[in-house]
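Chemist: no sequence on hand, only this structure:
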């Protein structure tokens, strides 16, 4: 039996300073504050302006490391979950690691879109449990507004930019902060449900594409249906793997897709609204940053306490989904300034 576990030692988050509320959007789009709030549960979102994915990732990572005790040891790996790297080549994680003061260590990107952070967290967990690393920094960061058609009232209302991070260290499964189980999955037959079709290798090769626009294309009804179905099923599977019943979950932290998806998944799981962590009203859907940014905000507002059982679940383009469970550690300091 493996007595080694990945244990959370720090959390950090950040968003760009520029905030765009619904009223500002309504001045250029056929929408209203009431329509966005009712359908999506969003009042405002933060938009990168002269700030890149790497910039946000470095800031969130630095805050998580500071909470963990600064340079708490020889960091072994930096994992960056992102769909919006600063460059198509190379990956952004090595630059993030370098700017944080770590050179010569492993650093790589993980792309599972909105499910990216859970997939990166699973990778970090596996590296620690497999004795390939003792300390891992896992970051989710996206400036997804760069992939959104500014004239599309739905997607322009949904997405915001941001970053969130967790520091993991090697520990034991019975510690507060220990990551307990994962459930990961995908369905590539639904790739067209949500995609950015233009700009990739197929486009550059001149291969046939139904749509070559470099903006997000989303089939809203299909995405809603699959999100609710897969996040609910994945949550149940990961709870079974951990040997937890849903009543023992203190905090449910879903991907902040939209408020109706959040409520539907929680309702199907039998989780009351008092246990749901949601910050979508203030930040929108921040893609790979969604779950760690929600954890950072929940920590800062006192909604997470040492020993709390936490269930996280997500789904993103691909389709790819992932869920994880952990117990929350005792952490001190602010995750977001």
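Modeler: Ah, there it is. Keep in mind that this is a model prediction, so the values were computed, not measured.

Chemist: every contact and neighbour count from this point should use C-alpha atoms.
Modeler: Noted.

Chemist: which helix or strand contains the residue lying closest to residue 312 once chain neighbours are set aside?
Modeler: Once flanking residues are discounted, residue 312 sits nearest to residue 253: 4.7 Å by C-alpha to C-alpha, 6 or more residues apart in numbering. According to DSSP states H and E, residue 253 maps onto strand 251-254.

Chemist: give the other helices and strands that that strand contacts.
Modeler: Other elements packing on strand 251-254 under the criterion 3 or more C-alpha pairs under 8 Å, 6 or more residues apart in numbering; DSSP states H and E are helix 290-300, strand 309-316.

Chemist: check it against this one:
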């Protein structure tokens, strides 16, 4: 049976994050395109975002997030045996960002791969790490989610450039002798929706359709909204049904922080109170794969996320893809 539940033997043991120093406010955006603070806040919930330096790339942010994790928790990455970096904005087509991270920290014996599930990347990365650890193939996996979206943003498109920022998050997924932290997963995709959110590369056509964008991100916001608010609630229902839980049992809902209006609509359809939702877009913008770990870190820092809490993580984005997990924190 696809997505059948199994007994996890993995837990998330540490978390760290990074955002660039440069703050770009809505007033700053109004000097780039025809917009204003009120218009942006009402439609997206975003007030600020962070921009990477011209010479700062995804690997630099990944390394900074891992170092933050080490500093916060006193953990070592020297014995990590696999590295997964979730990104769709790698420094280079190859070598992978994961290899650049491995080299920086001098990790002696680790597999290294980049995973592209766009804005669902962190959830996909955790899911794969859980499977590899639970199967016994690996013991300690470094999962990093990072994107430098400002490198691929079209700053002449007022409907998309206001959304995006840069950031990174890192987590350790380790084998545990006790009960694993991963209770349920739900994954899905709809490749027919690819033309609604894409970036051109070697090919300039998709599903027989000519694409524009010149290597910049292109998004049909209305269609992505429809995909998210119709797909994510069904995925949430599937996760709850698989575990026998109700929405009231969830201590924290951590969706991809694409847009506050999308999240509010998802909450209305799932019955999860918006007050239980952890978001990172208000002051970091839409950081793609990094929004969920950034929101988690904010929740940990302000006490909204506590050891033992049941968290429901749900990512969605280009592909179109989506992925959800229920995990026990700490």
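Modeler: Looks like it came in fine. On a predicted model such as this, the values are computed, not experimentally measured, just so you know.

Chemist: could I get the helices and strands packed on strand 251-254 of structure 1 as JSON lines with distance to residue 85 of structure 1?
Modeler: JSON lines is the format used below for those (distance: least, C-alpha to C-alpha, whole Å):
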{"stretch": "helix 290-300", "distance to residue 85 of structure 1": "16"}
{"stretch": "strand 309-316", "distance to residue 85 of structure 1": "17"}
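
Chemist: related to what we said a few turns ago, neighbours of the residue nearest to residue 312 of structure 1, how many?
Modeler: 27 (other C-alpha atoms under 10 Å).

Chemist: now swap in residue 213 of structure 2 and tell me
Modeler: Residue 213 of structure 2 has 16 nearby residues by other C-alpha under 10 Å.

Chemist: so it touches residue 200, yeah?
Modeler: Yes. Residue 213 of structure 2 lies in contact with residue 200 (C-alpha atoms under 8 Å); the separation is 6.5 Å.

Chemist: can you give me the helices in structure 2?
Modeler: 26-30, 37-44, 58-73, 97-105, 121-134, 158-161, 221-243, 260-270, 281-284, 291-301 (DSSP state H).

Chemist: you'd agree residue 170 of structure 1 is up against residue 5?
Modeler: Yes. Residue 170 of structure 1 is within contact range of residue 5, at 5.8 Å (criterion: C-alpha under 8 Å).

Chemist: of those two, give the one with the bigger neighbour count.
Modeler: residue 5 (25 against 21).

Chemist: translate the more buried one into the numbering of structure 2.
Modeler: Using TM-score structural alignment, the equivalent of residue 5 of structure 1 in structure 2 is residue 9.

Chemist: that match and residue 140 touch, don't they?
Modeler: No. Look at residue 9 of structure 2 against residue 140 with C-alpha under 8 Å: they stay out of range, at 11.5 Å.

Chemist: between the two, what contacts are shared?
Modeler: 133, 175 (C-alpha atoms under 8 Å, 6 or more residues apart in numbering).

Chemist: now the helices of structure 2 as TSV including distance to residue 313 of structure 2 and mean neighbour count?
Modeler: Below are the helices of structure 2 laid out as TSV (distance: least, C-alpha to C-alpha, whole Å; neighbours: other C-alpha atoms under 10 Å):
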stretch	distance to residue 313 of structure 2	mean neighbour count
helix 26-30	28	17
helix 37-44	20	15
helix 58-73	20	22
helix 97-105	23	20
helix 121-134	7	25
helix 158-161	24	16
helix 221-243	9	17
helix 260-270	12	19
helix 281-284	15	23
helix 291-301	7	23
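
Chemist: what sits closest to the counterpart of residue 28 of structure 1 in structure 2 if chain neighbours are left out?
Modeler: Residue 28 of structure 1 maps onto residue 32 in structure 2, with residues paired by TM-score structural alignment. In this structure, residue 32 of structure 2 finds its nearest non-sequential neighbour in residue 155, 7.4 Å apart by C-alpha to C-alpha, 6+ apart.

Chemist: report the set of residues contacting both of residue 170 and residue 5 of structure 1.
Modeler: In contact with both residue 170 of structure 1 and residue 5: 128-129, using C-alpha under 8 Å, 6+ apart.
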